[in-house]
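Novice: Let's see this in three dimensions:
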Amino acid sequence: MQTPTGLSDDTARSVDGTLDRPRPAVGPDSATRGDMKVFLQDISLSAVVAGFIATVISYAGPLVIIFQVAQAAQLPHEILSSWVWAISMGSGVLGIVLSLRYKVPIVIAWNAAGSALLISLLPGMSMGEAVGAYLISSAAIVLIGLSGTFDRIVSKLPSAIAAAMLAGILFSFGTGLFVSLQDQPVLVLAMFITYLLGKRLAPRYAVLAVLVVGVSIAMALGELQSEALVVGLAVPVWISPEFSWQVTLNVALPLLMLALTGQFVPGVAVLRNDGYDTPASPLLSSTGLGSLLLAPFGSHGLTLAAITAAICTGREAHEDPAKRYIAGVSGGVVYLVLGLFGATLVSIFTAFPAALIAALAGLALLAAIASSLQGAMAVPQDREAALITFLVTASGMSFLGLSAAFWGLIFGVAAHLLLGLRKPAASPQPQPSTLESGQ
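Specialist: Purely as a prediction, here's the structure:
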């Protein structure tokens, strides 16, 4: 069997993307013992640490956006705790199961771009309506995964339009970083300088360093609300769904598009870049099913991780690509532990000053904003359409009860189609003859 690029010569993959390895052939018990023996042999400190770091960075960055959403929507502590529990447990279980199933470092995370979308939309609806939108979006992902049409659907949407929509959604987080400067200049400037130094010296840990410095300075300034800290396990809260066509168009459709284009596409690209040919469709259907089951507890969607996944799929996790799946398992275990203590995690972030949360979110998303803007302007013939998408989405406008993200997508695609129409070839003008011209 031909070995895919990036995999060692003694490690090949079957047609379903799993690793072909010698297995004991004597009964299910022997096979189970053989699998466990291989798993224990594959464990390495570097892979375990890679999974730990990837998960911690997810909490240090994208989770902050969820707390901003909760603040904007004034969600009760119990609902926020349930939300964190749902996305953590879902990410953990799916990461462990899929990594073991395919012997690939598969890192699951929540829809970070979708979280950013909710900061302007969730305050205007009930949690029941939001859950209804989550269910519709998740069901659509399951169907897309089962049908195997993922690649075809994504190919229909111009990449520049998708990138511009994401950039428009994230734009307010970038500006929020500098708006927070006027409230807490010492805190925000220290975090900003730490970020720049971190990107220069240790880019992978820049956001983590920003969090540590921000918390330390907030403590020194007496800005932490220590009375808000509690220690306790998360208790999932059931939220009955409500459905409406406005919320479906406003929330479910953008969530679906952001999950597919902003998470699954780059997530699969990260795997492919490191030589893993795991089929995308089962990953979509699995995460969609997990999202569907956890939506009534607040989960807005589980997807493939992209940026943090690169920590687990690269050489830093293990020299042998066939043993890097341990990083996916390790990250999943960390998710489960932190998810169980979701109430404590929520109370910790609740104790942070608002400026710290805003600055941390803005700094954590700077790279994503830059990447999205670069992708939006990458195709010369789509630049105007992408610019229109970005401006409409970033404006925060609402028309006919529909959000800016929806209209950004509509206006952008319309501009792409109209500007892409070929102009009719001009018919050649008859040239006057010498006699007619008098020459």
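Novice: can we go C-alpha only for contacts and neighbour counts from here?
Specialist: Will do.
Novice: Quickly note the distance from residue 214 to residue 203.
Specialist: Distance, residue 214 to residue 203, using CA to CA, to the nearest Å: 17 Å.
Novice: now do residue 124
Specialist: 37 Å.
Novice: can you check residue 170 too?
Specialist: In terms of CA to CA, residue 170 sits 21 Å off from residue 203.
Novice: Looking at residue 214 and residue 203, which has the bigger crowd around it?
Specialist: Each of residue 214 and residue 203 has its neighbours counted (other CA atoms under 10 Å); residue 214 has more, 27 against 14.
Novice: nearest residue to that one other than its sequence neighbours?
Specialist: Of all residues not flanking residue 214 in the chain, residue 191 sits nearest, at 5.8 Å (CA to CA, 6 or more residues apart in numbering).
Novice: Using the three-state scheme, assign the closest residue to residue 342 other than its chain neighbours.
Specialist: Counting by CA to CA, 6+ apart, residue 234 is the residue found nearest to residue 342 once chain neighbours are left out, at 4.7 Å. Under the three-state scheme (DSSP: H, G, I helix; E, B strand; the rest coil), residue 234 adopts coil.
Novice: Alongside the first, I'd like the structure of this one:
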Amino acid sequence: MLKDFSPQALVMGLLVAFVGFASSFAVVVHGAVVAGATEAQATSGLMALSIAMGLCGIILSAWKRMPISVAWSTPGAAFLATLTGIEGGFPVAVGAFILSSLLIIVAGLFKPLGRLVASIPPALASAMLAGVLVSLCFAPIKAIGFDPKLGGPLVIAFFLGGLINRLLAVPAALVAFAAVVAFGVEIPNGAFAGVGEALWPQPEWVTPQFTLAGLVSIALPLFIITMASQNIPGITVLKVNGYEPPPGPLFTMTGVFSLLAAPFGGVAVNLAAITAAMCAGPDAHADPKRRYWAGIIAGVFYVILGLTAGGVTAFVALAPKILIEAVAGLALLAAFSGSAVSAFKEAETREAAAVTFVTTASGVSFAGVSGAFWGLLAGGAVMALGAVSRRLRG
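Specialist: Model (predicted):
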């Protein structure tokens, strides 16, 4: 195994960990806080997720000898950010994380459930994801309206970084965010007292509460979003690069690590898509059989970053909420545009996708159940009616 190690894999693994963590940690923190987490619980969740996805990536890459990249569920965290006023607070959300993790495990072990999720029309799954993401994607513009001197540099840095390299867009926005907080935000006296202790976060156990509303409103949409927008595309990326892993064990393993992270505030971990392409591509090594070390190295650095999550969240907490949302929104622009294009690509399913999108994006809950679930249900009903209408006309 050591003979397969290479400098290329080391560099790529480090880059993957940096991009994966830096591009969306703000989404994870913001989603947890909106779901009712305290700052300590949000920090604990970030740490748990980073360590869980690091260990999961190390185990899967070494076990399968494939460059399997694991990430936290960024779309899942963005979904949390759309939920306000969860009855029962963060413990109910944590209970939903656990139920979602169990569903992922079952999907890996029980092939019919995995096939059922895969059979959800891509247009509807993409429309639901686009509806979840769109409200956060407004945040950069709102940040400029809030204060152009604070929001403007984030947007400018994002696009300038993207001109150099697409992967540099979000890190550039993060550098601008750090500069804006350091030089443009009034920091209270004593804000940095005890930073040394805060750098190493303490795990915060959250006793879960299980409710029917939590299952239907949070767990089911989170499960569908994680499987449809992360796990299944992650398998596809590996196949495109010449790897043929059996999906079931990979889904099960990510579900197990999601389950371990959930009581500490972690939303979910899953197979990565963008960073998976980085690990599985020729830049990781010319020989496909030696690229798995990129997945292992990325996992090691994820664990290290997780152990310093306290300093990250302490610094982010100094910024106005709208700036945190703006960074999250910039990080999600690519995911939103991709899901929107996929949702409305086919004319035959466009109306059903539109119904799914607007219902989800409305953020309106019915009977305590979130709009994401109703959006998928409403879009499915419209699609079924369209099929019946076409059959009758035929």
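Novice: How close are the two chains, by TM-score?
Specialist: After superposition, the two chains reach a TM-score of 0.93 (TM-score structural alignment, normalised by the length of the second structure), with 388 aligned residues with a CA RMSD of 1.8 Å.
Novice: ok so, going back, the residue nearest to residue 342 of the first structure: neighbouring residues, count only.
Specialist: Residue 234 of the first structure: 23 neighbours (other CA under 10 Å).
Novice: Check what contacts stretch 29-48 of the second structure and list those residues.
Specialist: Residues outside stretch 29-48 of the second structure that contact it (CA atoms under 8 Å, 6 or more residues apart in numbering) are 25, 28, 77-86, 89-90, 93, 201-204, 206, 261-262, 264-267, 305-310, 313, 317, 324-325, 328.
Novice: redo that, cut-off 7 Å
Specialist: Applying CA atoms under 7 Å, 6 or more residues apart in numbering, the contact partners of stretch 29-48 of the second structure are 28, 77-78, 80-81, 83-84, 86, 89-90, 93, 201-204, 261, 264-266, 306-307, 309-310, 313.
Novice: isn't the residue nearest to residue 342 of the first structure right up against residue 340?
Specialist: Yes. With contact defined as CA atoms under 7 Å, residue 234 of the first structure reaches residue 340; the gap is 5.6 Å.
Novice: Stretch 284-296 of the second structure maps to which residues in the first structure?
Specialist: Alignment note (TM-score structural alignment): stretch 284-296 of the second structure is matched to residues 317-329 of the first structure.
Novice: again with stretch 205-217 of the second structure
Specialist: Against the first structure, stretch 205-217 of the second structure falls on residues 238-250 (TM-score structural alignment).
Novice: How about stretch 159-173 of the second structure?
Specialist: Counting by TM-score structural alignment, stretch 159-173 of the second structure corresponds to 196-210 in the first structure.
Novice: gap between the two ends of the matching stretch?
Specialist: Start-to-end, stretch 196-210 of the first structure (CA to CA) is 10 Å.
Novice: list the buried ones in it?
Specialist: Using 16 or more other CA atoms under 10 Å as the burial criterion, the residues of stretch 196-210 of the first structure that qualify are 198, 204, 206, 207, 208, 209, 210.
Novice: Taking the contacts of stretch 29-48 of the second structure, please make a ChimeraX selection of just the buried ones.
Specialist: Buried subset of these, written as a ChimeraX selection, criterion 16+ other CA under 10 Å:
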select :28,77,78,80,81,83,86,90,93,201,202,203,204,261,264,265,266,306,307,309,310,313
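Novice: circling back to that earlier point, buried residues, the match of stretch 284-296 of the second structure. List them.
Specialist: Applying 16+ other CA under 10 Å to stretch 317-329 of the first structure flags 317, 318, 321, 322, 323, 324, 325, 326, 327, 328, 329 as buried.
Novice: where along the stretch 1-150 of the first structure do the helices fall?
Specialist: Ranges of helices in the stretch 1-150 of the first structure, per DSSP state H, counting those that start in this stretch, are 27-42, 45-60, 62-73, 77-102, 112-121, 127-147, 150-156.
Novice: okay if I get the ones you listed as a markdown table plus distance to residue 271 of the first structure?
Specialist: As requested, these are exported to a markdown table (distance: least, CA to CA, whole Å):
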| stretch | distance to residue 271 of the first structure |
| --- | --- |
| helix 27-42 | 19 |
| helix 45-60 | 15 |
| helix 62-73 | 21 |
| helix 77-102 | 12 |
| helix 112-121 | 19 |
| helix 127-147 | 17 |
| helix 150-156 | 15 |
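Novice: Which of the ones you listed sits closest to residue 253 of the first structure?
Specialist: Nearest to residue 253 of the first structure among these is helix 127-147; the distance by CA to CA comes to 6.7 Å.
Novice: Excluding chain neighbours, what is closest to residue 304 of the second structure?
Specialist: Residue 304 of the second structure sits nearest to residue 51 (CA to CA, 6+ apart), 7.8 Å away.
Novice: what about the residue mapped onto residue 63 of the first structure from the second structure, how many neighbours?
Specialist: Using TM-score structural alignment, the partner of residue 63 of the first structure in the second structure is residue 25. Residue 25 of the second structure: 22 surrounding residues under other CA under 10 Å.
Novice: Next: residue 224 of the second structure.
Specialist: So residue 224 of the second structure, with other CA under 10 Å, has 24 neighbours.
Novice: How about the contacts made by it?
Specialist: Applying CA under 7 Å, 6+ apart, the residues near residue 224 of the second structure are residue 117.
Novice: Kindly report the same for the one 5 residues further on.
Specialist: Shown in contact with residue 229 of the second structure (CA under 7 Å, 6+ apart): no residues.
Novice: Could you do residue 329 of the first structure as well?
Specialist: Applying CA under 7 Å, 6+ apart, the residues contacting residue 329 of the first structure are 95, 96, 99.
Novice: Nearest the geometric middle of the second structure, what residue?
Specialist: residue 74 (1.0 Å; CA atoms, centre = their mean).
Novice: what do we get in the first structure for that residue?
Specialist: Residue 74 of the second structure maps onto residue 112 in the first structure, by TM-score structural alignment.
Novice: Surely that match is in contact with residue 62?
Specialist: Yes. If you go by CA under 7 Å, residue 112 of the first structure and residue 62 touch, sitting 5.7 Å apart.
Novice: Checking my notes, residue 182 of the second structure in a helix, right?
Specialist: Yes. Membership of residue 182 of the second structure in a helix is supported by three-state DSSP.
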